[in-house]
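Chemist: no FASTA, just this:
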C-alpha cells in the first residue's frame, strides 16, 4: 500500500492546473483505485477547478469509491447551482452510488430541480437506494462483468427484443429503462451494442449520455457509427457529446482516432477536453501498458 506521502504526490499532480488534462485524469483514477480519506481530500479539492469535465469525473470517482467520507462534499456540489449541470448531475449520481439512506432527503428535494438532468439523476438515485434496501435486492444475485457501480441494476431478462423495447419505451419510468440498458450492456454482443446505440436517438439527454457511457464500457465497434453521429451534431447536449467522445476513445478503433482529432478544436470546451482525454485513452488501449491509472508508477 502506498504511503501517505506518495498519495499526496499523486494528489499534487491531480490538482496542478498547469499539467495536461490527460495526466491529471490518470492521477485521478490512480487515487480512485488507492482509496482512503487522503485520496478523497485531493479529489474534493478539484471541485474548485476551472474544468467542468475534470470536476464531473471527480464526482464520478467518488461515487465509484463508495466511501461515506465523501458524502458532505457531494451534497455541497449538488446544491451549488453555480456548478455546471454535468457536475451537479454526477454528484447526485455519486450519492446514489454510495447508497446511504441518510441522503434520501436531499436527493428527494432535488428530484424537482429546474435542471432536468439534475432532477432525473436524483430520481434515479432515490430509486437505486430504495432498491438496495428492498426485498427484491436480496433475491437477486446478478454480477456486473464491468465492475462499475451503476445507477440501476440490470434486469434478469435476457431477450434482446424485449430489452430493446423497454430501453426505447419513453413511457416507462427512467429507472426501468436504465435496468434494460445495463442488461444489454452485460450481454455485450454486437447485437446488444446496436440495440443500445438506438438509445442515442431518445429524447432525454441524461439517457443518451448514459447510453454513450455504456457503449464505451463495452468497447464494441458496433456502436461507433451512432456515437460519431451524436458527437458530430453541434446542437446535441454537450454532456452527451462529451460522453460520446470518451466512448470512442475507449473503443480505440482507427476511425475513432480520426474523429476525435477532428473535434479537438470544437467550440464547446467540454467536448474539446473530452477529445483530448479520449485520445490519451485511445493511445493507452492501443499500447501494451499494464494500466491506465499509472501515476504512482511514473512518480516512482
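Modeler: Structure's in. What do you need? Predicted model, so just to flag it, every value in this text is computed and none were measured.
Chemist: only C-alpha atoms for contact and neighbour calcs from this point on.
Modeler: Will do.
Chemist: the closest residue to residue 125 other than its chain neighbours: helix or strand, and which one exactly?
Modeler: Excluding the flanking residues, the one nearest residue 125 by Cα to Cα, 6 or more residues apart in numbering is residue 96, at 4.2 Å. Remark: residue 96 resides in helix 85-98, with elements defined by DSSP states H and E.
Chemist: second structure follows, compare the two:
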C-alpha cells in the first residue's frame, strides 16, 4: 500500500531539533516502515494541517513522500544462500543437478561474498573431481579476495574447513581426507591467478618449485598465476582485460598478445612487432624447443581464439594433438576449442578423448568441448566413454551428453521459432544451423574448469 498527498507546513516547524527527531526515530526503529528522518517529520506534522488550495503566509508546500508499507527485502547472507543452494551442498544430490546449481549460482550470486562462501563450502561436500574443479574454477572467476585463504588451502592439499556445524564436524571430516586431486589443486592455483591478489604470491612461489611439488601441471599453473599477478602489478588491471570486441567473458589464465601485455624485453626480442596474425602466432603456439615460453604459448593460444578463423581453429587443433611438452597446455587448448564451438575441431578432440596415453585432465576437457559443440556425430564416442573407468573422463562424457541434449533442444526451439517467423513473413523456411551466440558461450562454456 502506498500513500501520497500534499500538505502545507509552517516554516518554523522545520526548525525542530535534530535530537528530538532522532529520539522519535529511535523509538520507532522496530517498525517495519522504511522512511527517512524528514519523511517522519512530514508524516507527523501532516496531521496538524488540512489540505488547502493556496498557501497562507510563511507556509511552504511539500509533497508528502510516498510511504512503502511493504516489508524490507531479505538481506543476502551466507545462511540464506546455503538454504537456497542446499541441493548443491547435499552430497546425496546427483552430479548433474549439483553442476546445474553451480551454474545457477554463477549467474546470480557469483560476485557476492555469500555466494563465494557457499562455493567454498561445496568443495568438501563431494569426492567428484569434476564437480570440485568446476566449483574452484568459478571461485576464481568471482575475483573475490576473501577466497584466497581457501584456495591456498586447496593448493597446499589441506581441507578448507568450511563447516557451519562447527569444529567437531571439521575434525571428523579430516579423519577420512585423502587429499585433493591434481586437477583440483591445479584449478586452485589458476583461480589464485585469476583473482590476482598479492596475498597468494608466497604460496604460489613455494609450489612452483620442483622440490616442493612433484606434479608438473601444478607447478606450471603456479608459474602462470604468478606471471598474471606480476603483470597486473606492473601494467595495471587494464592490461589483463580482453579486447573490447571479444565475445568471451571468462577470466583467462593469460591475456592475448597486445602491446600492453608485452614487456619491453619481449618487444625488443620480437623487433617491436606484436604477433597478431595466424601466421605469426602458429610457430609460437607449436614451439616446444624452448624458443617460446609457456606464457607466450598461452598468449598465442588466446590470441588465436579471439581471431577465431578456420585457420586459427586448425592451428589450435594441431597444438592439441602435436604438443608433447605440457598436459596443462593441451587441456587449455581443448577448453579454448570448446569455447570456439567449431565442428572442424572435432577430429582432434575425439582423438584426444580416445587416447588412453593422454592425461585425464586433457581428455576431460576434450569431452566437455565436444558437448559444447553439440554435434550429433560425436554422440557415439561420448556414449562409449560415459562408462570409462577414469572418473573425470566418465563424468565429463555424461555431462557432455546432457549439454548436447540441452543445446539440441534449445537450437530446435530457436530454429522452429525462426522458421515460423520466416513463414509468417513469406520468406525462406529452411532451418538454420546451430545457434553459436554469446548466451551459449556464457551459460555453458564459461562455467568450465580449466
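Modeler: Received it, and whenever you're ready, just let me know what you need. Here the structure is a predicted model, which means the values were calculated and not measured.
Chemist: so how much does the helix holding residue 96 of structure 1 differ from structure 2 once superposed?
Modeler: Comparison of helix 85-98 of structure 1 with structure 2 after fitting gives an average deviation of 0.2 Å (mean Cα distance after the TM-score superposition for structure 1).
Chemist: read off where that helix ends up in structure 2.
Modeler: Per TM-score structural alignment, the counterpart of helix 85-98 of structure 1 in structure 2 is residues 182-195.
Chemist: so what touches that stretch?
Modeler: Contact with stretch 182-195 of structure 2 is made by 129, 132-133, 136-137, 139-145, 148, 151-152, 154-157, 200, 204, 215, 217-218, 221-222, 224-226, 228-229, 251-253, 361, 449-450, as judged by Cα atoms under 8 Å, 6 or more residues apart in numbering.
Chemist: and with 7 Å instead?
Modeler: 129, 132-133, 136-137, 139-141, 143-145, 148, 151, 154-155, 200, 217-218, 221-222, 225-226, 228-229, 251, 253, 361, 449-450 (Cα atoms under 7 Å, 6 or more residues apart in numbering).
Chemist: now the element after the lengthiest helix in structure 2, going C-ward?
Modeler: Secondary structure assigned by DSSP state H gives helix 391-424 as the longest helix of structure 2. Next in sequence after helix 391-424 of structure 2, counting helices and strands by DSSP H and E, comes helix 438-443.
Chemist: neighbours around the residue nearest to residue 125 of structure 1, how many?
Modeler: A count of nearby residues for residue 96 of structure 1, using other Cα atoms under 10 Å, gives 31.
Chemist: and it, how far is that from residue 35 of structure 1?
Modeler: For residue 96 of structure 1, the distance to residue 35 of structure 1 (Cα to Cα, to the nearest Å) stands at 18 Å.
Chemist: repeat for residue 5 of structure 1
Modeler: 14 Å.
Chemist: more neighbours: those two, which one.
Modeler: Comparing residue 5 of structure 1 with residue 35 by other Cα under 10 Å, the one with more neighbours is residue 35, at 17 against 10.
Chemist: counting neighbours, what do you get for the nearest residue to the more buried one once chain neighbours are set aside?
Modeler: Using Cα to Cα, 6+ apart and skipping residues adjacent in sequence, the residue nearest residue 35 of structure 1 is residue 65, 6.8 Å away. Residue 65 of structure 1: 22 surrounding residues under other Cα under 10 Å.
Chemist: neighbours of the aligned residue in structure 2 for residue 272 of structure 1, just the number please.
Modeler: When structure 2 is aligned by TM-score structural alignment, residue 272 of structure 1 is paired with residue 394. Neighbourhood size, residue 394 of structure 2 [other Cα under 10 Å]: 22.
Chemist: so who does residue 394 of structure 2 touch?
Modeler: Per Cα under 7 Å, 6+ apart, neighbours of residue 394 of structure 2: 385-388.
Chemist: could you pull out the strands for structure 1?
Modeler: Secondary structure of structure 1 (DSSP state E): no strands located.
Chemist: what's residue 159 of structure 1 aligned with over in structure 2?
Modeler: Per TM-score structural alignment, residue 159 of structure 1 is aligned with residue 277.
Chemist: check the gap between the counterpart of residue 142 of structure 2 in structure 1 and residue 29 of structure 1 for me.
Modeler: Residue correspondence to structure 1 (TM-score structural alignment): residue 142 of structure 2 is matched to residue 65. Residue 65 of structure 1 sits 10 Å away from residue 29 of structure 1, going by Cα to Cα.
Chemist: how about residue 49 of structure 1?
Modeler: 17 Å.
Chemist: neighbour count winner among those two?
Modeler: Higher neighbour count among residue 49 of structure 1 and residue 29: residue 29, with 20 against 14, using other Cα under 10 Å.
Chemist: my guess is that one meets residue 293, correct?
Modeler: Yes. If you go by Cα atoms under 7 Å, residue 29 of structure 1 and residue 293 touch, sitting 5.3 Å apart.
Chemist: so what sits against both of those two?
Modeler: Between them, residue 29 of structure 1 and residue 293 share no contacting residue, judged by Cα under 7 Å, 6+ apart.
Chemist: grab the nearest non-local neighbour of residue 355 of structure 2.
Modeler: residue 363 (7.8 Å).
Chemist: ok, the aligned partner of the one you found in structure 1 to residue 203 of structure 1 distance?
Modeler: Using TM-score structural alignment, the equivalent of residue 363 of structure 2 in structure 1 is residue 241. Distance, residue 241 of structure 1 to residue 203 of structure 1, using Cα to Cα: 14 Å.
Chemist: before we move on, what about residue 134 of structure 1?
Modeler: To residue 203 of structure 1, residue 134 of structure 1 is 30 Å away according to Cα to Cα.
Chemist: repeat that for residue 216 of structure 1.
Modeler: From residue 216 of structure 1 to residue 203 of structure 1 the distance is 20 Å (Cα to Cα).
Chemist: compare the two (neighbour count), which wins?
Modeler: Using other Cα under 10 Å as the criterion, residue 216 of structure 1 and residue 203 rank with residue 216 on top: 25 against 11.
Chemist: quick one: residues contacting the more buried one.
Modeler: The neighbours of residue 216 of structure 1, taking Cα under 7 Å, 6+ apart as the test, are 246-248, 250-251.
Chemist: tell me how far it lies from residue 209 of structure 1.
Modeler: For residue 216 of structure 1, the distance to residue 209 of structure 1 - Cα to Cα - is 11 Å.
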